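can't give you the sequence, but here's the structure:
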C-alpha cells in the first residue's frame, strides 16, 4: 500500500488504519510525507497493535511529536510481524533513542530500522549503543544525518565490537572527522562482519 506524498488527512488515515486492523493481505504500508501529527500516530499505533500481516512500514518525513513517536514504538513492543520500519526525518531528538531502545528490548521481529535525520546527539548515540550491546535481532540500522560527532561514535563503536548480529550501520552525515573515522575503522577490524558507512569526513 503506497500512500506516501498523498496529503492524506487524519480522517483519511483513520479510515485506512481501521481497514488494516483486520486486513490479512497487505504486507507493506508506506505513509511517508503526509504531515501526520500525534493524532495520526495514535491511529497508526492502534493499527499496529492489532494487525498481524504488515512486515514493513514507512513513516518517514511526518510531523509526529515526541508523544506520537512514543505511541508508535510502544505499540511495536507487542507486534511480532514488523521486520522493517522507516522513521527518518521526524525530528524527535534524543527521546526517540529512548523509545526505540525500550521497544527493541522486547520486540522480537524488527531487523531493519531507519532513524536518520532525527536530531539526536551524543546522548542519543549512547542510548542506542547500550541497546545494541544486548540486541540480537537488528541486522541493519540507519542513523545518518544526526549529530553524534566523535563522542557519540565512541559509544557506538564499543557496542559494535561485540555485536554479532548487526551487518550494516549507516552513520554518514554525523560530522565525523579523522579521529571518528579511525575509531570506526578499528571497530571494523575487530568485527569484520559489520559494514560501517561514514560518508564524507569532516575537517
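Yes, it's here. What you are looking at is a predicted structure, and each value in this text was computed from that prediction instead of being measured.

use CA for all of it now, contacts and neighbours both
Fine.

quick one: contacts for residue 65?
37-38, 90, 92 (Cα atoms under 8 Å, 6 or more residues apart in numbering).

gap between residue 187 and residue 157?
Distance, residue 187 to residue 157, by Cα to Cα, to the nearest Å: 6 Å.

show me which of these two is the more surrounded one.
Legend: neighbour count by other Cα atoms under 10 Å for residue 187 and residue 157, higher for residue 187 (22 against 19).

take a look at this one as well, against the first:
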C-alpha cells in the first residue's frame, strides 16, 4: 500500500520556476509507479507574483512495506535550494557596497566631533572666588546704561582725567599771570571753550597766546560773550591754527552760515580791550581779510594787526586800503609773506594817502616789483602820518625801483628803520 507526503518549501517571490516544470516531473513519477495521483493544483506558469509555492514529494512503500525514497523528489528539492541561493546573490552584492559606505559616514562623523572638541576653546568657568552673575541675568533681563555714564576704557579714562587736569592747570595760569603762553598745547576747539570761560571771569591776564593748538573756525565761537566782558586782555594770538575763511553757523539763524572772520569781528567790534591781534599763518584769504577790514572801520581800540604768511591777494589789499581811509587808530600793519604784487601795492598806496595813524608797514615777500614800489612811495609821500618802520625786503626790486625808495627817504623826516634786503638793487643804489 502506498502513501504520499508533502513538504512545503519557501522560495523568494521573485524567483522563476519555468525551467523546472515540477507538475510534469511529478506526473511522470506517478505514471511509472502506477500510484494514485493526489489532488494537486496544476502549475500555472504565467502567474509570477505569489507568496510561496508548494513542492510535492511523494514517498511510496516498497514491496516489503518499507518506505522507498524518491530520487526525483530529492532532485526537485536540490533545485529549489539552488534557486534560493541565486536569489540571495544580488542582496549580498548590494550589501557589499552599502555596509562600507555606512561605516565610512559613521567614522567621519565621529572623527569630526573629535576634532571639534579639540580645536574649539572650552568656556571658562568662573572660579569660586569670582562674582557670579545673578540669577536674574540668566533669565533674560535686559540691561541699560543711563545717559552720561562713563563707558571709557581704563586707559582712555586715564587720558581723559589727565587732559582735564591739564586744562585746569591752564585755567589757573590764566587767573594767575599777566602774560600766558599756551602755544603748541594742542587742546583744540573743546579746550578753547573750556579756557575761554576763565578769560571771562578774571581781569588778570593781559597777553594770551593760543597759537598752534588746532583751533578751527568753530572754536572761535568760544570767545562770544567772553571778550565783550573782558577789558583786561590786550594781546590775543591765534596764529598757526587752521582757521581759514571757513564759515560757522549763526546761533540766531540756523540756516545762515557766517564766515569765521565775520563772527570774530562781531565779537571784537565792541571790545575796548584788545589792542594787538595776531592772525599769522591761519590760511586767511581775501574774504576773511575783507571782514577784518570792516572791523577796522568800526573798532577804535586795535593798534597792532598781524596778517603774515597768509593768502591775501589784490582783493584783500584793496579792502585793507579802504579801511585805512576810515581808521585812525591802527599803528602797525604786518602783511609779510602774502601775494599783493604790484596791484596790491598800488591799492594800498591809495589808502595810505588819507591815513594819519599808521607808523609801521611790513610788506616783506609780496613781489611788488619796481612798479609797485614806485606807486607805494608816491602814496607814502602824500601820507599825512609819520612812517617810522618800512619793510620792503624780498620784493623783486631792482636798481630802478630802489631809486624811488631813495627819493622818498631824502624827503622823509620820520623813517627810522628801512629794510631792503634780498633785492637786486646793486652797488650804485
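Cool, the structure landed. Please read these numbers as outputs of a predicted model, since none were measured by experiment.

can I get the contacts of residue 65 of structure 1 in TSV with secondary structure, neighbour count and distance to residue 126 of structure 1?
Output for the contacts of residue 65 of structure 1, formatted as TSV (DSSP: H, G, I helix; E, B strand; the rest coil; neighbours: other Cα atoms under 10 Å; distance: Cα to Cα, whole Å):
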residue	secondary structure	neighbour count	distance to residue 126 of structure 1
37	coil	17	27
38	helix	20	26
90	coil	23	20
92	coil	23	16
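
show me where structure 1 has helices.
Using DSSP state H, the helices found in structure 1 span residues 10-20, 38-50, 66-76, 94-106, 122-134, 149-162, 178-190.

make JSON lines from those helices and add distance to residue 32 of structure 1 to it.
Shown next, in JSON lines, are the helices of structure 1 (distance: least, Cα to Cα, whole Å):
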{"stretch": "helix 10-20", "distance to residue 32 of structure 1": "12"}
{"stretch": "helix 38-50", "distance to residue 32 of structure 1": "12"}
{"stretch": "helix 66-76", "distance to residue 32 of structure 1": "14"}
{"stretch": "helix 94-106", "distance to residue 32 of structure 1": "17"}
{"stretch": "helix 122-134", "distance to residue 32 of structure 1": "23"}
{"stretch": "helix 149-162", "distance to residue 32 of structure 1": "28"}
{"stretch": "helix 178-190", "distance to residue 32 of structure 1": "31"}
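
which of the ones you listed sits closest to residue 85 of structure 1?
Nearest to residue 85 of structure 1 among the helices of structure 1 is helix 66-76 (10.0 Å), distances taken as Cα to Cα.

now the angle from the closest one to helix 38-50?
10 degrees (axes from the mean of the first three to the mean of the last three Cα atoms, to 10 degrees).

if we can go back for a sec, of the contacts of residue 65 of structure 1, which is the nearest to residue 141 of structure 1?
Closest to residue 141 of structure 1, out of all of the contacts of residue 65 of structure 1 and judged by Cα to Cα, is residue 90, at 16.1 Å.

what does residue 115 of structure 1 align to in structure 2?
Counting by TM-score structural alignment, residue 115 of structure 1 corresponds to residue 307 in structure 2.

go ahead and confirm that match touches residue 283.
No: counting by Cα atoms under 8 Å, residue 307 of structure 2 does not reach residue 283; the two are 9.9 Å apart.

so residue 133 of structure 1 sits right up against residue 163, yeah?
Yes: the criterion here is Cα under 8 Å, and residue 133 of structure 1 meets it with residue 163 at 6.1 Å.

what about these two, which has more around it?
Counted by other Cα under 10 Å, residue 133 of structure 1 and residue 163 do not tie: residue 163 has more neighbours, with 20 against 16.

what residues does that one make contact with?
By Cα under 8 Å, 6+ apart, residue 163 of structure 1 lies in contact with 132-136.

and if you look at residue 288 of structure 2?
Applying Cα under 8 Å, 6+ apart, the residues contacting residue 288 of structure 2 are 244-245, 259-262.

try it again with 7 Å
In this structure, residue 288 of structure 2 makes contact with 245, 261, judged by Cα atoms under 7 Å, 6 or more residues apart in numbering.

residue in structure 1 paired with it?
Using TM-score structural alignment, residue 288 of structure 2 sits opposite residue 96 in structure 1.

ok, residue 82 of structure 2 next?
Checking with TM-score structural alignment, residue 82 of structure 2 has no match.

helix or strand for residue 82 of structure 2, which one?
Element membership of residue 82 of structure 2 [criterion: DSSP states H and E] is helix 71-119.

would you mark the buried spots in whichever helix or strand residue 164 of structure 2 is part of?
According to DSSP H and E, residue 164 of structure 2 maps onto helix 154-176. Of the residues in helix 154-176 of structure 2, 167, 170-171, 173-175 count as buried by neighbour count, 16 or more other Cα atoms under 10 Å.

what of stretch 197-207 of structure 2?
Going by neighbour count (16+ other Cα under 10 Å), the buried part of stretch 197-207 of structure 2 is 197-200, 202-207.

where in structure 1 does it fall?
So stretch 197-207 of structure 2 sits over residues 18-28 in structure 1, by TM-score structural alignment.

same question, stretch 228-240 of structure 2
Under TM-score structural alignment, the match for stretch 228-240 of structure 2 is residues 49-61.

got the end-to-end distance for the matching stretch?
End-to-end distance of stretch 49-61 of structure 1: 22 Å, with Cα to Cα as the criterion.

circling back: which among the helices of structure 1 is found nearest to residue 171 of structure 1?
With Cα to Cα as the measure, helix 149-162 is the member of the helices of structure 1 nearest residue 171 of structure 1 (8.9 Å).

packing partners for the closest one?
Where contact means 3 or more Cα pairs under 7 Å, 6 or more residues apart in numbering; DSSP states H and E, helix 149-162 of structure 1 is packed against helix 122-134, helix 178-190.

let me have those in JSON lines, adding distance to residue 200 of structure 1 as columns.
Converted to JSON lines, those look like this (distance: least, Cα to Cα, whole Å):
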{"stretch": "helix 122-134", "distance to residue 200 of structure 1": "19"}
{"stretch": "helix 178-190", "distance to residue 200 of structure 1": "10"}
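
pick the most buried one from those helices.
Highest mean neighbour count of those: helix 122-134, a mean of 20 (counted as mean count of other Cα atoms under 10 Å).

average offset of it relative to structure 2?
Helix 122-134 of structure 1, aligned to structure 2 and superposed, deviates on average by 0.6 Å (mean Cα distance after the TM-score superposition for structure 1).

how distant is that helix from the center of its chain?
Taking the mean of its C-alpha atoms, helix 122-134 of structure 1 sits 13 Å from the chain's own mean (Cα atoms, centre = their mean, to the nearest Å).
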